[in-house]
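*Asks:* Any chance you can model this:
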Amino acid sequence: MSRIHKRKFRGKLKYKYLAAFIGVSLFLALMLTFSYYWYFNRIYEQQTQEYIRNMGRESVGSLELTMKQINTVILSIQSEDTIQDFLYGVDHHQYTIAEQARMQNIVRDTVYANILWTDSITNVYLESDRGYSEVWEKSGGGVIWNRDRRQFIYDGGGRAVWLGLDDFGRFMQVGAQINSKKDMSVLGFLMLQIPANDFRSHVENMSFTRDGKSLIVDSRMNVIVSTGDEVIRASGKLKDLISNDMTGSDLLRTNVAGIDSYVYIEKMNSADWYMVSLIPRISYLGVLHDLRVVLGVFCVLVLFGISLLLFYIVSRFTESIEDLQEAMRRFGEGDFNVICAVRTNDEIGELSQHFNMMVYNINDLVDRVYNANMLRQKAELESLRMQINPHFLYNTLDMVAWISRDKGVAEGADIAVAMSQMMRYTIKGPAMTNLGAELEHIRHYLTIQKLRYGDRITFIVQSPEDLMEFRLPKLVIQPLVENAIIHGVENIEQGIVVLDVQKMKDRVRICISDNGVGMEQSKIDEILGEDEELIMEAQDSIGLRNVNRRLKIRYGESHGLVIESVPGGGTRICVWIPMTENAEDNS
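*Replies:* Predicted structure coming up:
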């Protein structure tokens, strides 16, 4: 493979993104500017009318809120048991002079308690149905009352009736009939007075342009409140508009005192009144011109702010990319301990996290390969040590067998022969073998154990003949059989050890089960654990740990031993060996 040459990258991604964003922003700004002027010249009249309608509705809503607050005060006073009892009592002469004086004080305190937090209410007039009246002045000035309006209040049947200004134009008056809560009989009426100047100031605040005028008229076109004489003179023209039900429709245009004006009419819900607003068109166009200038300056500021925001976003975006680039550069130069900071939760952050996982996995793979090489070297050294003069050991065992037969000790000869065959199988040959050779090695091992335990242990082999050529690592089954005998059935009267080999789809399962003493789960965890210090300290089950680690090194972490055991109920140890490696070996 040809060597990959490093290429120098001089362009900065940050400046490329920034230039692209600024270019797009400028293009959009120019397009929006031209579109804005075209759109503004085409529909400014419609926007003007919509603005006036909205402001008119808000103005009426604000005035309605004030009137509803006063209506709420009236409703609260109407429902006071003290006031109802007082009106009934004075009309039916139930009080003595002292009791009536005491009740007057109680009623006064009750009225003051209801109007205390409403600054707009100045005077309160309370009159029984038979003409007895009480007056309370909150701030002085006297109560001016036209008794002819009493019938208007009674016509309301208990709801608040706004009567308009008094005869002298000093107070706005609102009254309500008081009905008994027991039998709905008429007990009298209540009338509140609000300074006309306060009400007029509230209306003047609703003139939402500097030259706009407003007035409130009743259904008979009587002017209730106005903010200028010219609107009073225009009331005759407005009568036809109101009678034709033009309220709430599109803006109308009329001439008021020689000035072309918009007219907006809105009916009020709290009283049978109409709110009329007159806005000179020339004045309003001036306002829109000022608004256009403000919007132009605002657009420039927004564009500047967007540029700063784009610079910040691009810098933050490319910062994560630059961190990843630096980490990859250091990794390419051989720094396998580099860690890329994960700053965001987006795709760049995910790439940085996967890069860190890749570095970790590579380091883990390097460690595994290093450990595997160390184990292989250690095994090779051990193998070389064991192979020192093996012929001397074979000849010695043959001599022991010959002497045993010569002396008539057949068992000793069998042990020597079996031991010699086991040593040859263990020391000679490659690391992989077939199932038949492994079973033959186990038979030699059982020959020795048979002479030791006699008929106390029964060994059963269940293996299909078509699997005798199946390839597997050498000395995988014998340590499992040895563990079943020594740690399982050695101390029971009749032990049974079963070796079962079965083909399961693309794998071969080898299981060794016994009816021995079993083991605790903690012991199983200790055998299958990866704690190096614990493994070095443990003196038993070395063969099982050795087989477990060899299988994981050979086939991967998922191909270790599977141990099932119950204390007093025996043990079952299984090994799963894939068939794929046998296919590769055969090819």
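*Asks:* CA only for contacts and neighbour counts going forward, please
*Replies:* Fine.
*Asks:* how about the strand or helix carrying Glu266: buried residues?
*Replies:* Element membership of Glu266 [criterion: DSSP states H and E] is strand 259-267. Along strand 259-267, these residues count as buried under the neighbour rule (16 or more other Cα atoms under 10 Å): 261-267.
*Asks:* Tell me what angle the next helix-or-strand element following it forms with strand 259-267.
*Replies:* Read in the C-terminal direction, the helix or strand following strand 259-267 is strand 273-280, with elements assigned using DSSP H and E. Interaxial angle of strand 273-280 relative to strand 259-267 (axes from the mean of the first three to the mean of the last three Cα atoms, to 10 degrees): 160 degrees.
*Asks:* Let's see this one next, to set against the first:
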Amino acid sequence: MIIMIGNTTINKLYREKLSRSLLLFAIIPTILVTGVFFQLFFMIINEISDRELTSQNKELSSFLSSEITSYKKEIQALQEDPRLSRVFQTDDVHNDIYKELYQVVTDHQLKSNFYIVDVEGSILLTNAYRDNTAQIYYDKYLTKVNKNQDKDITFYNEKDNHAADFTFLKMTAPIYDGNKVSGFIIFDLQSNQLRRFYENMNYTDIVITDPFGNQLFSSKRSLILDNGKIGVLSKKGYHTVSSSIVKDEFIVHSIRYEGLLQKGFFFGFLGLFVICGLMVIITRLFAISIARKKTKSIDTLLSTIQDVNEGRYKGYHQLEEEDEFETINYYLHDMILSKNLLLSENKEIHIRKTEAEIKQLQMQFNPHFLFNTLENIKFMIRMNPSSAEELLLKLSSILRYSIDNTDQDSPLKDDIKYIYDYLDIQKARFEERLNFSVEIPEELGTTPIPKLIMQPLVENAVKYGIDHVDHLLIKIKASRIGDKLVIMILDTGSGFSQSRLQEIRDLLHTTQNPSNHIGIYNVHRRIQLKYGRSYGVRVFSEENKGSLLLITIPYRKEE
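*Replies:* As a prediction, this is how the structure comes out:
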């Protein structure tokens, strides 16, 4: 028994010594080596991070300094350009000034929206989308500008916008006409080009301030206090590198949150030992689980494609996993909807084209129109044979032009000739009660436009205007504005009431036409289906004074 106890004691001592040996010569050294490794690793990571942050701040500061300085030089050069002050007096220089401003923006990596405004806040030139909201905003903004300022460039920051692509800095300079400020040139510097300095940098953000700490741009809203100043310069866990640029007018801060790095050091040290033991098991289980889920996602995608091929597509079905296959599933659904929409629009284009052609034929062979015209010709044969022959030729010309459907587009001058013939026939009937004028620049005569796009609008002007006034005047004018062709049709008829005008405008924003405004709607819908929603017909009218219709289509050179 004593021997057994002795053996047990020896075995116990052996196990303890073995455990101690493993602890002293294996586990503890491993822990120490691992600890030293982690310490060195995170020191190196921290040093690399600091250098990277400094390099990134230097690169960003250099970029901003170069871009802002370049913009300042461009603005100063523009201020000395004598043509700039003429934009408020004549439209002749608008295209040249616009091209020059547009080239300035194009030459810079830091893009901007430019504006030429007068002292009242009216925008004359801009490369931004122009609407009432923008106009009201700039009216409000310009109240802050000193209209008697000298030629120095003034900087304004945009405090109320925190989107990733907002205007973070406004550069404003006066435009002089002699010693008088006639307007301002404004460049709104956009922040979207700053993304590359922080989007690919983990836990790194940038803040740009003025010398007083007021924010101009921040990649993260939480870095800014309620008073608009940067709030992390003295916080623990943040490392900041700052640089002054453009003669100390701006300060660029590159900020990195290092709290996660410190926590990562602690939890990484503890997790290393757990990971080693569980890695094989977890990897195996994870692979089995992922394989099963991925296979199920692929089967669902293949089923969707099969349903599309067989015409049994049931709509979007979200996958169980939010992964790359779900992205493919989403874009597959979007592609199917786009295809269906395209087929639907092509079908509608065909229907609209057919309706327009039928409408044109019906108009040309309208019994009332033909009867009145032929009666006039019959009367004029007795009284004035040469005029009757001319009128008959014009009738023949418009019938031949409208029946010829070989081309969807025609030169502007051909459509204008049709309008001339049509109005000449109507004038022969109504005599001095109807007058018209047409102003078409010679260089626009060969511009292709949708065939007979003006005819329904001119017909409406005569049809609904002549019976309500003693004298009807119709003016037609075409002009090129930038990359757009604008055709104006003005009449001095009875016009529309405000309620009727609003009804017509609401109709033009729909895809279905339940009303009897076929002519205006069909022209507007044909243009939008052909060129997109940026184009179409706009209607202006005042009761008992007349109406103005503006047809806007893309300007194209002769094909």
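*Asks:* With both chains overlaid, what TM-score comes out?
*Replies:* Overall, the chain-to-chain superposition scores 0.43 on the TM-score scale (TM-score structural alignment, normalised by the length of the second structure); 295 aligned residues with a Cα RMSD of 4.7 Å.
*Asks:* circling back: what would the buried residues of strand 259-267 of the first structure look like in a markdown table with distance to Gly236 of the first structure?
*Replies:* Shown next, in a markdown table, are these (distance: Cα to Cα, whole Å):
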| residue | distance to Gly236 of the first structure |
| --- | --- |
| Ser261 | 15 |
| Tyr262 | 16 |
| Val263 | 13 |
| Tyr264 | 15 |
| Ile265 | 14 |
| Glu266 | 17 |
| Lys267 | 17 |
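*Asks:* contacting residues around the strand holding Glu266 of the first structure?
*Replies:* 52-53, 56-57, 60, 242, 246-248, 251-255, 273-282 (Cα atoms under 8 Å, 6 or more residues apart in numbering).
*Asks:* List only buried entries from the residues you listed.
*Replies:* Burial by neighbour count, 16+ other Cα under 10 Å: within the contacts of strand 259-267 of the first structure this picks out 52-53, 56-57, 60, 242, 246-247, 251, 254, 273-281.
*Asks:* Next, the buried residues of stretch 315-329 of the first structure.
*Replies:* If you call a residue buried by 16+ other Cα under 10 Å, then stretch 315-329 of the first structure has these buried ones: 315, 317-318, 320-324, 327-328.
*Asks:* and these, which two are the farthest apart?
*Replies:* The most widely separated members of these, counting by Cα to Cα, are Ser315 and Met328 (19.5 Å).
*Asks:* Can you show me the helices along the stretch 51-200 of the first structure?
*Replies:* Remark: helices of the stretch 51-200 of the first structure, listed N- to C-terminal, are 81-91, 97-115, 150-155, 196-204; assignment by DSSP state H, counting those that start in this stretch.
*Asks:* so how far is the first one from its chain's centroid?
*Replies:* Taking Cα atoms, centre = their mean, to the nearest Å, the mean C-alpha location of helix 81-91 of the first structure is offset from the chain mean by 62 Å.
*Asks:* re earlier: I'd like to know which of the helices of the stretch 51-200 of the first structure is closest to Thr396 of the first structure.
*Replies:* With respect to Thr396 of the first structure, and counting by Cα to Cα, the nearest of the helices of the stretch 51-200 of the first structure is helix 97-115 at 122.7 Å.
*Asks:* Tell me which residues are up against the closest one.
*Replies:* In this structure, residues lying in contact with helix 97-115 of the first structure by Cα under 8 Å, 6+ apart are 73, 76-77, 80, 82-83, 86, 90, 121, 136.
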